[in-house]
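Asker: Got a sequence here, can you model it:
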Amino acid sequence: MLKEIVTAIQSYARAHRFIREHRLWKWIIVPGIIYTLLFLAGMYFFWISSNQFVSSFNHWLGIDRWLHQQRSPILSFLFLMGEIMVRLIMMLFYFSLFKYIFLIIGSPVFAYLSEKTEAIMEGKDFPFSFKQLMADILRGIKLALRNTLWQSVYTISLLILSFIPIVGWVVPVTTLLVECYYYGFSMLDYSCERHKLSPSESIQFIGKHKGLAIGNGMVFYLMHVIPFAGWVLAPAYAVVAATISLYHRDDKVGIEQA
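Answerer: Take a look at the predicted model:
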């Protein structure tokens, strides 16, 4: 798995050179700007709602009053750290839902970008079919809903664990790895559907190559550390990098050789 994670990370550098060489910027910038605007609006409303949720939850349980009565710096510190962990888990959970909505909206562009990337690498073209495009979009929506369901189950379970002092401190890391896997899964699936893998076959294939999915998602999230530029480039770079990582997997060409 570690080797595949490294391959996925290296694919982002290859993606940058590929995009620059073949002048694919219009397929990168336009969806990236839309993503950034939605991201900023979404995070603003999330931050307001999360503050209200955490405060109301603490007041309902009486944690704030109990801590005031205990007058213990250690307990206050532990519960403060727990509150921070809860906020992080909530942020990742919200971002996950936001991400799938954007993936559904942007699926036609991302599917085309993945197809164009592979077509250039292999020196051939994939014939355009509107019927196939609609089928791909429908498939993408179904898989996005499936991934949303499973990821929500994992995240809610981890959210419950995050309320446990000390134990909950490692939960955000676990949640982030789950996030990375499911985002990378969506990016890799564009290539899987183009190679006629059924949804169940795609799930099985990507499940065998979790490192590629996790590595792709890791860099996608790390790009958000860079304000604006990273947000604009992250979604489309992830698509191109995922396509390239499958192409260069173990120096083999094509998913058929999995």
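Asker: CA atoms for contacts and neighbours, from now on please.
Answerer: Will do.
Asker: State the helix or strand in which the spatially most central residue of the chain lies.
Answerer: The residue lying closest to the centre of the chain (C-alpha atoms, centre = their mean) is residue 183, at 2.9 Å. Using DSSP states H and E, residue 183 sits in helix 171-194.
Asker: here's the other one to compare against:
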Amino acid sequence: MKFIQHFILGIKSYWKAIHFIQKHKLYWFLPIPALLMLLIYYVGSQFAHWQSDWSANEGCLVCTNMNETIWFLLKLLLSISIGLILMKFAKYIVVVLLSPMLSVISQIVEKKLTSNTYPFSLQQTMHDVKRGVRIAMRNVMYEYIFFLLILIVSAVGWEEVHHSPFFYLTFAIGFFYYGFSFIDYVNERRRLDIDQSIHFIRRHRGLAIAIGSVYSIFILVPVDLGKMLSFEGFLDNPFTIMGTVLFQFLMWMLASIAPILTIVAATIAMDDLVDLSRNEHALREIDDISDIKQ
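Answerer: Predicted coordinates for the structure are as follows:
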């Protein structure tokens, strides 16, 4: 029963987050992940383009011995890996790189909700960033371990992996770990260590899955920035090309605003759940908290 209550709380927090962003003009943060994602994708596409030209034109025809062949294969593997990581996982990299900003936004939201303030400390800021990256990498590792296990079980029992009912568990697992990453920003300010945060989120997994599910839907939309930036054949089919460009632009914007919207929603949900105004580790301004929360 609590799972459902917590799940509904997480979903409702997104509606609150949209109004909160508008009311407090936090939309100025939205272009940052959009531009960062575009930059990462561009670098990745350049790597992929360079690799395809290099391998197609040169190949290993110039290799004269085993050492040159090995170096060629390592170079090929490295270039392909970098290109795929930057192009296919740009949305994940953005979240890690945005960790400092997401921490700041979460504090801003909490201050406006509760009047809580946290004195600036470079040492604490660096600790927060390291913790955020550590949590993100931990969650990615666990998510992919579970993914591989489910994939193996599905491959053994079914001819088509995606026909296995177990395969769809990968989505729920991803939802949980994404939600975990965003909720942990608040738990850190509550001075919960990582083990305590893990225990807390397991007891409120409905909230984590709700927060992570909406975020996943936003970032998993099929964005092709190459098509968004390409106007080839525009004179021949202007409406088709513009329709494709606008559709990809909309998908790109949804993926770009996801980190900001989610950190706001996660902070609001945590305030509704545990009442962050009671956080004994925060300083408080002399404001009427009941008025702020209205």
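Asker: Give me the TM-score for this pair.
Answerer: For these two chains in superposition, a TM-score of 0.71 is obtained (TM-score structural alignment, normalised by the length of structure 1); 208 aligned residues with a C-alpha RMSD of 2.9 Å.
Asker: Quick check: which element contains the closest residue to the residue nearest to the centre of structure 1 other than its chain neighbours?
Answerer: Excluding the flanking residues, the one nearest residue 183 of structure 1 by C-alpha to C-alpha, 6 or more residues apart in numbering is residue 217, at 5.5 Å. In the assignment (DSSP H and E), residue 217 of structure 1 maps to helix 210-222.
Asker: What range does whichever helix or strand comes after that helix cover in structure 2?
Answerer: Next in sequence after helix 210-222 of structure 1, counting helices and strands by DSSP H and E, comes helix 229-247. Using TM-score structural alignment, helix 229-247 of structure 1 lines up with residues 253-271 of structure 2.
Asker: Give me the mean deviation of that stretch from structure 1.
Answerer: In the superposition with structure 1, the average deviation recorded for stretch 253-271 of structure 2 is 0.9 Å (mean C-alpha distance after the TM-score superposition for structure 1).
Asker: what's that stretch in contact with?
Answerer: 9-10, 13-14, 16-18, 21, 29-31, 33-34, 37, 91, 95, 102, 105-106, 109-110, 113, 179, 182-183, 186, 211, 215, 218-221, 276-277 (C-alpha atoms under 8 Å, 6 or more residues apart in numbering).
Asker: returning to that earlier point: structure 2: which residue goes with the residue nearest to the centre of structure 1?
Answerer: Aligned by TM-score structural alignment, residue 183 of structure 1 pairs with residue 178 of structure 2.
Asker: mean distance, the host helix or strand of residue 131 of structure 1 to its aligned residues in structure 2?
Answerer: If you go by DSSP H and E, residue 131 of structure 1 is part of helix 130-161. Comparing helix 130-161 of structure 1 with its match in structure 2 after superposition yields a mean distance of 1.3 Å (mean C-alpha distance after the TM-score superposition for structure 1).
Asker: what range in structure 2 matches that helix?
Answerer: Counting by TM-score structural alignment, helix 130-161 of structure 1 pairs with residues 122-153 of structure 2.
Asker: Residue 23 of structure 2 and residue 16 of structure 2: what is the separation?
Answerer: Distance of residue 23 of structure 2 to residue 16 of structure 2, given as C-alpha to C-alpha, to the nearest Å: 10 Å.
Asker: neighbour-wise, which of these two wins?
Answerer: Shown here are residue 23 of structure 2 and residue 16; by other C-alpha atoms under 10 Å, residue 16 has more neighbours (15 against 10).
Asker: residues contacting that one?
Answerer: Applying C-alpha under 8 Å, 6+ apart, the residues contacting residue 16 of structure 2 are 265, 268.
Asker: what does it align to in structure 1?
Answerer: Match for residue 16 of structure 2 (TM-score structural alignment): residue 14.
Asker: Equivalent analysis for residue 212 of structure 2, please.
Answerer: Aligned by TM-score structural alignment, residue 212 of structure 2 pairs with residue 217 of structure 1.
Asker: shouldn't its match be in contact with residue 188?
Answerer: No - applying C-alpha atoms under 8 Å, one finds residue 217 of structure 1 not in contact with residue 188, separated by 10.4 Å.
Asker: Which of these two has more residues huddled nearby?
Answerer: residue 217 (30 against 27).
Asker: how close does residue 147 of structure 1 sit to residue 178 of structure 1?
Answerer: Using C-alpha to C-alpha, which is the criterion applied here, residue 147 of structure 1 is 11 Å from residue 178 of structure 1.
Asker: For those two, list the residues in contact with both.
Answerer: Common neighbours of residue 147 of structure 1 and residue 178 (C-alpha under 8 Å, 6+ apart) do not exist.
Asker: Surely residue 245 of structure 2 and residue 238 touch.
Answerer: No - taking contacts as C-alpha under 8 Å, residue 245 of structure 2 lies outside contact range of residue 238: 10.4 Å.
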